[in-house]
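Colleague: With the input below, show me the fold.
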Amino acid sequence: MDKKIVGAVLLVLLILGGIGFFLMRKEGPQPSPTPTTGPGPTEGIVLKIITRHASTIWKITKETFLNSDLAKQYNIVDLRFYSPNFALWPDVIKKEKPDVAWGGGPTVFNDLVEKGLVAPLTDPELLDEISSIPDDISGAEMKHYKDGKLMWVAAAISSFGFTYNKKMLNERGFPEPQTWEDLSSPVYGKMLPLPAISYARSTTSTSHSRIYQIILQKEGWEKGWVLIAGLAANGRPYGGSVEAQWAVQTGEVPIGIMIDFYGYELQLQSPDFIYVMPPGTIVNGDPIALLSTSSHPEAAQAFIRWVLSAEGQAVLWLDERINRMPVREDAFRTPKGRERMDLYERYNQTIALQAIQFNESLAGATYFSIAYYLDAVFCDTHDELVRTWKKLVDALYANKITQEEFERFKYELGKPLTWEKDGKTYTFTLEYAIEINEELKKNPAFASEMQSIWRQVAVQRYEGIYAQIPDP
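Modeller: Predicted coordinates for the structure are as follows:
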C-alpha cells in the first residue's frame, strides 16, 4: 500500500514540473525593470502644504484641484496637509519640508520670510495671474516683497469683528453691540454668572489674536488692555475660534468675536445672527507662499496659480461651506460667483472699509508676548476675574458706586500688571513686551515661568480690588 502511495505522489510532481517548465518556455525570459530618474506615471507628485485653514477647505481643495487640468499637467496626484500650532511652524517646516504655506495671517508669514523659509515666486504664468490682484486693499498689503522679490501673495481677504444673536439679546433686554468698546460695557456683565461673549485663547487662534492686536493698536496699549479685560470678564474663554463660534451658534452665548467668514456662516443659518465690522477694525490679506524646502517648486507654483485664479477663488471661497472673501473681484464674475451676490455685497463693504492704520511690524514684535500674557491674565485666572467684575457691575447698578468710581476700578482691573523678580520691578509695558517676545517664542521654560508670575500677580490684583468694592 505504501509503495502505491509513493508512486502516485511522484507522478503528480512530475506532471506539475512539466507544466511549469512548459509555461516558463512559453513566457520567455523576463525583462529587467527600466531605471527611472523621477516619479513614474502612476506615482506622481504629492504636494505637502502647511496651513491654518480648517479641514473643510482641505477637502474642497483636494476634490477640485486634483481633478483640474493643471494637476494632471504637473502630475500632482495628492495633497498632504499639516496644521500644527503656529508657534511650531518653523520647526515643522524644517523637519517635514513642505512645499507650500497657506493661510495663517501676515504676521506668521513675515516671520517665515525673515527666517529664510520662503522662496520667491518666479513662475511667469503664476506672476501673470498675480498681476490681477491689487497691491493693497483698505491699506493692507496683498503682496509682500523682500529685496525686490515677491515672497507671498494674499489668497483671500478677511475683516475682523463680532457676531451677535439679535433675537437672544432682545429677549433678554440687552442692547445690540456695534463697537469694540460695547463689548466691555458693564451692561453685559448683568448676565453673569452666565457669559455674554465667547472669545478664544490667544495661543490657540491666530484670528482672535489679530482681534486683540487690533484693539491694542486702536485704543493704545493701556486703554486696550482695559477694554480687553472688560470683554474677557463679560465672556468666557474657549479652546479655539471654532469653539467660540459654536458657542454663539448653539446659544450658549449671545455674542462672539470672530473672523468675518465665521459670521457669514452663521448669517446663512439664521437671520437672527448679525455680523458686525466695527469702526476701528482692519482688512487682512491671508497669504499663500512657496517654501524654500519644496522638492517640487514648479508643481507647487502651479498649485498656487490655481488658488489665485478667478476660478480657483470662486470654487474655494464662495462654496457655501466656506463663505470667505476672495482677493479677486472677478471671482464674482465666474458661474459660481454669480450665485453668491450675498457675499459680493459684503465684499464691496469690506474693500470700502475705513480701517485703522495697522502696524504689521509691531504686531509681529509683540505677538507672543500678547498671546502668553492674555492667556495667563484673562483665561487661566478667569474665575477670579469674573468674581471681581460681577461684584463691580452689581455695585454700579445698585448705586453703591458712581460711574466715575466704576471706571477707576475698571482701569485698575485691566491695566498692565507690575511685578517683582530677582529684586527688580517690571511692568508689562509695550517696550517690555517687545523685549521679551522672541525669548517667549523660543524658550518654553521662560514662557512657563512668566505665565506663572502673571497668573499669581493677576489673582492678587483681582482679590485686592474685590475687597475694595462695596457690597451691592
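
Colleague: use CA for all of it now, contacts and neighbours both
Modeller: OK.

Colleague: residue ranges of the strands in the stretch 351-472 of the chain, please?
Modeller: Ranges of strands in the stretch 351-472 of the chain, per DSSP state E, counting those that start in this stretch, are 418-421, 424-427.

Colleague: Please give the structure of this sequence too, so both can be compared:
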Amino acid sequence: MQAKAPVQQPQKGITLRVITRHGYDILDVAKSEFLASDYAKKYNIVNVEWLSIDPGEWVDVIKASASKPGQEIDVAWGGGPTLFDLLVRQGLLRPIDSDLVISVSKEIPDELSGAIMKRTADGKLLWVAAAISSFGFTVNTNYLQKAGLPMPDKWIDLANETFAKTLPIPSVGTADASVSTSNTRMFEIILQDYGWVKGWQILTLLGANARIYDESGLVRDAVIRGDVGVGTTIDFYGYTAQLEKPEFCRYIVPSDGSIVNGDPIALLSTTKNPEAAQAFIAWVLSTEGQKIWLDPRVNRMPANPRVFDTPEGKKREDLRIAYENTMKVLAINFSDEVASSYEQSLIWFFYSTITAVHDKLQNTWEKLAKAKLDGKISESEFLRLVEMMTDPTKLSFKDPKTGKVETFTESYAKSINEALFTDVDYRKSLIEAWKKAATARYDMILEELKKLG
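Modeller: Below you'll find the predicted structure:
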C-alpha cells in the first residue's frame, strides 16, 4: 500500500505590529494600500496592527512586548527624531540590513535644510525619514478679523498681550507637551531660538493665551471650526486646514525661525519578523508607499521627492510647491542633542506650570494683560511682573530627591532629565512641587496687581 504524502499546511499569514504617533487619517490609508501591495503579498503579510501609544510610554511598551510571545512589536513609525534617538539610546532599534530598504533609502536625501534624514551608527542604518515637516501655526483669518486681532507672523506674537484681549475666551490653541510630540518640537524650537529664559516666557504666555488640547489634531480642528484664531500645528495639519477651508485657513511658517524635521521609520529589536517588517519599511519609503502622503485626507510632504514624478504626484502641485518652499524655511541653528538633553524636563515642567494649573495661569495673565491694555500699570511695571511670572530660573522649589531648594535652570533641567524618564515616583513628586510653586507665583502676581490698583 502506497503511503499518502503528508498534507502541507498553508503558511500562516504574518501580522505586523507597528507602534506609531501617526493619526488614523494616515494609518487607515496606509493599511489598505500596503496590504494590497506586492510587498505584502510577497512576504505573506495579511494584517497590520497599529499601536497608537503616547510617546512617554514607548520604551516601556516596546520592552514589555519582548516577553509576550506573538505580541512583539516589529516597527516604529512616526514621532520625530528625538523620540527615535531615545530608542537608539535604549538599544531598541535593530540595524536595517535588508537590501530592499537600503536600496530605496538611497532615494531619500541624507539631509534637508540642515536636518538629518537618516541616523547611522558604526556605518549601520538605524532610522530613515519617511516624511518631512516644518512647524508653525495655522490661522483662521475670519476669526482674527472678527476679533480685531492681527495676523501673527512670529512665535512671540502668540505670547503678547494683544492675544489676551479675548480672554477668558482663548484666541490661541496649542497642545500639551506630554501628549504631542509635534508641539513638544515647537516648544524646543522656541527655547533654542530665543534662549532658556526668554523662551520660557514665550511658552508660558502662549499657554496663558491658549486653550490647551490633549491632541495636536484637535488644535487643527479648532482652527478649522473657528473656535480659535490661531493654533500651533505641524505643517500638514495646516495644509489640511487650507484644503478644507481655503477661504479662511492659512498655514504660516514663523519668520523668527522654524526647522525641517525628518519623521522616522525604524526596525525594532523586538521584532520576530525582520524580513516582513523591513518589507513594510521599504514600501513606506518607496514611491508607491510615499503616495499616501499625497492623499487629500493626509496632505503631508514626502521624504522621497521622486513621488512627485508619478501620475499621482503630478496632481499635487500644491504639495510640490510646499515641499520646495520648505527647503527655503528660515532654519534656526537647532540641535537634536540639546533638545534630547532636556526634553523630559521640558515636557513635565510645561505640564506642571502651564497645563495642570491652567485656570490660575490664564486668570492671572488676563488680569495682568488687561491692566496693561487699560493703562492701569506702566510698561516697566508690566515687564517686571511678566518676568516675575515667567522666569524659570526664579521659580524656587524643593527637589524631592535631594531636599535642596532649586530653580529651573537649563543645567538643572538637563541634570534631572534621565531621572524624570526612569523614576516615576520622583517625577510625580517633582510635578507636585512645580505645581505648588507655580500656583504660589501666580497668586503673588495677583497680589501685586491689587497693590498697584
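
Colleague: coming back round to it: go through the strands of the stretch 351-472 of the first structure and name the closest to Glu27 of the first structure.
Modeller: strand 418-421 (83.4 Å; CA to CA).

Colleague: how close does Val230 of the second structure sit to Leu368 of the second structure?
Modeller: 22 Å (CA to CA, to the nearest Å).

Colleague: and those two? which has more neighbours close in?
Modeller: More neighbours surround Val230 than the other of Val230 of the second structure and Leu368, with 33 against 22 (other CA atoms under 10 Å).

Colleague: so stretch 14-23 of the second structure matches what in the first structure?
Modeller: Per the alignment by TM-score structural alignment, stretch 14-23 of the second structure matches residues 45-54 in the first structure.

Colleague: Buried by neighbour count: which residues of the matching stretch qualify?
Modeller: By neighbour count on 16 or more other CA atoms under 10 Å, the buried set for stretch 45-54 of the first structure is Ile45, Val46, Leu47, Lys48, Ile49, Ile50, Thr51, Arg52.

Colleague: contact partners of it?
Modeller: 39, 74-84, 86, 89, 93, 97-104, 296, 299-300 (CA atoms under 8 Å, 6 or more residues apart in numbering).

Colleague: In strands, which of those residues appear?
Modeller: Among the contacts of stretch 45-54 of the first structure, the members found in strands (DSSP state E) are Ile76, Val77, Asp78, Leu79, Arg80, Phe81, Tyr82, Val100, Ala101, Trp102.

Colleague: Pick the one among the residues you listed closest to Val153 of the first structure.
Modeller: Out of these, the member with the shortest distance to Val153 of the first structure (by CA to CA) is Trp102, at 9.9 Å.

Colleague: hang on, the earlier thing: of the buried residues of stretch 45-54 of the first structure, closest to Ser369 of the first structure?
Modeller: Using CA to CA, the buried residues of stretch 45-54 of the first structure come closest to Ser369 of the first structure at Arg52, 20.5 Å.

Colleague: and the match of stretch 14-23 of the second structure, how far from the chain's centre?
Modeller: Its chain's C-alpha centre and that of stretch 45-54 of the first structure lie 14 Å apart, by CA atoms, centre = their mean, to the nearest Å.

Colleague: try stretch 121-133 of the second structure
Modeller: 18 Å.

Colleague: what's the answer for stretch 339-352 of the first structure, then?
Modeller: Centroid separation between stretch 339-352 of the first structure and its chain, computed with CA atoms, centre = their mean, is 22 Å.

Colleague: Any quick ChimeraX command for the buried ones out of the ones in strands among the contacts of stretch 45-54 of the first structure?
Modeller: Applying 16+ other CA under 10 Å to those, the buried members can be selected in ChimeraX as follows:
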select :76,77,79,81,82,100,101,102
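
Colleague: Could you export the ones in strands among the contacts of stretch 45-54 of the first structure as TSV, including distance to Thr429 of the first structure?
Modeller: As requested, these are exported to TSV (distance: CA to CA, whole Å):
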residue	distance to Thr429 of the first structure
Ile76	50
Val77	51
Asp78	48
Leu79	44
Arg80	42
Phe81	38
Tyr82	35
Val100	36
Ala101	33
Trp102	33
